[in-house]
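Novice: I would like the atomic coordinates for the input below:
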Amino acid sequence: MSRAVYYASASLDGFDAAGLEPLGSEVPAPAGAVVMGAGTYARLRRQVEEEGTGAWDCPPAPVWVYTHHEFPGVEGADIMFVRGPVAEFAADIAASADGGDIWLRGADLAGQYLRHGLLDELRLTLHPVVLGAGQPVLPSAAGRSARLLAARPSADGSVLLSYGFG
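Specialist: Predicted coordinates for the structure are as follows:
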């Protein structure tokens, strides 16, 4: 059964700190599918245009992009552009993941998944830094309880936290 997992990085004051570490600091389970919003896709597309197809940092899995915009695809990538509420495509995305994890890319999209009860796990690296401003790790997702699944400190003072929802 597929699980929707959001890998995120946060400051002590709860802001997205993705620039402080690459996703690779924790080796995620293999992705069965990747889901992202238009902003994340646009950023990745710019990287591909500037650096070539090697800059496409998604695994070889179906990629679903929630967008109201028209975007070109990425050569060699299996990309599906969709419009509508996240819950409308959840079953199709899970089917395309073929039992593998569904990786969520982008804080806004992860917040929508959480709000609709579709987020299964948050894998959060908490950094010992205060940013003072920025994008919240899970915007518009207030009122949801989580249970701690695991906590692991690292030598640099950051802590890897895993939370389950539901």
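
Novice: okay, CA-based contacts and neighbour counts for the rest of this
Specialist: Fine.

Novice: using the three-state scheme, assign the nearest residue to residue 100 once chain neighbours are set aside.
Specialist: Leaving aside its sequence neighbours, residue 100 sits nearest to residue 32 (Cα to Cα, 6 or more residues apart in numbering; 4.0 Å). Judged by DSSP: H, G, I helix; E, B strand; the rest coil, the three-state class of residue 32 is strand.

Novice: now show me the structure for the sequence below, then we'll compare the two:
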Amino acid sequence: MTTIYYTASSLDGFIADPEHSLSWLLTRDVDRAGPMGYDDFIAGVGALAMGASTYQWLLDNLEEEWPYEMPAWVFTHRDFPLASGDVRFTSADVRAVHAEMLQAAAGRTLWLVGGGDLAGQFADAGLLDELWVQYAPVTLAAGAPLLPRRLELRLEELAQNRDFACARYAVVG
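Specialist: Reported below is the predicted structural model:
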């Protein structure tokens, strides 16, 4: 089973702008069924994790029901309303939650939705296997960093998906 941080980033390494907006991302042309696209990726996911800011963004911006069928862990110290899906709030160490996620995923991929610091915590614990990044043709100059850690990676795959340069990396250290 693989634990993957699958995300989009600006060319200068930010996953959200200083106002936590993704407007720079949501206006881009991408083929969800294209190379390294979301549709094939999500089809293999058995459980996911996200930080409080990502969960808040989803609550603020969803126009329909909770988008995930699989269990989702939200790492937070804040109180939030419960979304309509299988959402589990935690402030536990990523190692303990990773074990729960493995069991729930039943052999499928674990997806670290965001943010970068949460993915970094999994990396620090030796629990991050891959980083998939869809680079948007924009620079933001500031915001939430892609991965605020030093991490050694090995390039495994490159693709173009319309506006995006897509890269898949294995964590090597």
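
Novice: from residue 10 of the first structure, how far out is the residue nearest to residue 100 of the first structure?
Specialist: Distance, residue 32 of the first structure to residue 10 of the first structure, using Cα to Cα, to the nearest Å: 25 Å.

Novice: next: residue 153 of the first structure.
Specialist: 14 Å.

Novice: so the two - more neighbours on which side?
Specialist: residue 10 (25 against 12; other Cα atoms under 10 Å).

Novice: the more buried one maps to what in the second structure?
Specialist: Aligning on TM-score structural alignment places residue 10 of the first structure opposite residue 9 in the second structure.

Novice: let me see the ranges of the helices in the first structure.
Specialist: Taking DSSP state H, the helices of the first structure run over residues 38-51, 86-97, 107-115.

Novice: ends of stretch 51-60 of the first structure, how far apart?
Specialist: Terminal-residue distance, stretch 51-60 of the first structure (Cα to Cα): 19 Å.

Novice: just to revisit the earlier point, for the match of residue 10 of the first structure, what are its contacts?
Specialist: Residue 9 of the second structure makes contact with 15-16, 133-136, 146 under the criterion Cα atoms under 8 Å, 6 or more residues apart in numbering.

Novice: check residue 7 of the first structure too.
Specialist: By Cα under 8 Å, 6+ apart, the neighbours of residue 7 of the first structure are 23, 103-105, 122-124.

Novice: for those, which ones persist in the second structure?
Specialist: Among the contacts of residue 7 of the first structure, the contacts conserved in the second structure (both residues aligned by TM-score structural alignment, their matches' Cα atoms under 8 Å) are 103-105, 122-124.

Novice: distance of the match of residue 10 of the first structure relative to residue 152 of the second structure?
Specialist: Using Cα to Cα, residue 9 of the second structure is found at 18 Å from residue 152 of the second structure.
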